[in-house]
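A.B. asks: Fold the following, please.
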Amino acid sequence: MMHNAAMKVTIYEADTPIGEAEIFALDPPMGVAMAKFKSLSAYDVERHANVVDGDYIEDRGRGLRIEMSDGVPLISQAISIQAWPALGEHEVHILGILQPSFETLFCEHPDFKSHWGKP
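C.D. replies: Below is the predicted model of the structure:
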């Protein structure tokens, strides 16, 4: 179940998709992935974003879940949507990835290889 460097995921609130994201960077020792977030019609910055224009609001990720493009759940300790509406930018940070394992998902990603000294 190895995924490539440009892994795409969908973020859901219950069974409703609120956004799609493409992972662009990793923090391997922390088990964190960062992705560009593209909102869908059900997304509401006031209900879903933890950070708005750089200000922490609150943990709003508890009711969210993530699926990979093949429908497999990506289980993590937290999901944090970072929104900068004034700039038209959004990111999602997937914190403490548990299942599938971080290594299984990202062993081919350049950030993973760089951290672990693999060519």
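
A.B. asks: C-alpha only now, for contacts and for neighbours.
C.D. replies: OK.

A.B. asks: Can I take it that residue 41 is in a strand?
C.D. replies: No. Secondary structure assignment places residue 41 outside any strand; it is coil (DSSP: H, G, I helix; E, B strand; the rest coil).

A.B. asks: compare with the first, here's sequence two:
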Amino acid sequence: MKVDILNDEKVIGHADLGPIDPSMGVAGGRFVPTRDYDPRLHAFVIDGEYNDLEGKAQLTACSAEFGVLRCEGVAIEDFNETVQEINIVILGMAYPEYETAFASLLRLGGGDEIFASGSLRPDVRIRRSDERPRVRSTSTIFFGVVRR
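C.D. replies: A predicted model of the protein is given here:
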């Protein structure tokens, strides 16, 4: 599903989302930024470092077909400097919109089902008591097919 990512009604990027964890309503994909994207203002993680966004970014995802996606949160993980990759994760998408949006990816012909499960695991390390926690995020996605 193609979406625009917005901050304060301004498009900061685009993504083609796929299902990651249907049971939790999680979707994700590569984020393609526009000129209005600024990692310091919009990314939750920048090259493995936690970026405190409290009160800064109110991101939303919007598709031409479904409008603004009802979800619990939109998070950008920017690893552009280290691995030339920026990812977007949509958390807690509402049902039945999730199933409708990804129906073609969740169901294959002949009753086969494709599944995707994943995890976003923050790795928190505190170096000294006077320093802020450092968070590195690792995304893992597994895909498979269940034959019926």
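
A.B. asks: where does the TM-score land?
C.D. replies: Once the chains are laid over each other, their TM-score by TM-score structural alignment, normalised by the length of structure 1 reads 0.80; 113 aligned residues with a C-alpha RMSD of 2.6 Å.

A.B. asks: contacting residues around the residue nearest the centre of structure 2?
C.D. replies: Structure 2 has residue 89 as the residue nearest its centroid, 0.7 Å off, counting by C-alpha atoms, centre = their mean. By C-alpha atoms under 8 Å, 6 or more residues apart in numbering, residue 89 of structure 2 lies in contact with 26, 27, 28, 29, 74, 75, 76, 77.

A.B. asks: what about the second one, how many neighbours?
C.D. replies: The criterion is other C-alpha atoms under 10 Å. On that basis, residue 27 of structure 2 has 25 neighbouring residues.

A.B. asks: And for the third one?
C.D. replies: Other residues near residue 28 of structure 2 come to 22 when the count uses other C-alpha under 10 Å.

A.B. asks: That one maps to what in structure 1?
C.D. replies: The alignment partner of residue 28 of structure 2 in structure 1, by TM-score structural alignment, is residue 34.

A.B. asks: The fifth one too?
C.D. replies: Residue 74 of structure 2 maps onto residue 79 of structure 1 when the alignment is built from TM-score structural alignment.

A.B. asks: Surely its match and residue 91 touch.
C.D. replies: No. With contact defined as C-alpha atoms under 8 Å, residue 79 of structure 1 and residue 91 do not form a contacting pair (10.5 Å).

A.B. asks: of the two, who's got more company?
C.D. replies: For residue 79 of structure 1 and residue 91, the more surrounded residue by other C-alpha under 10 Å is residue 79, and the numbers stand at 27 against 22.
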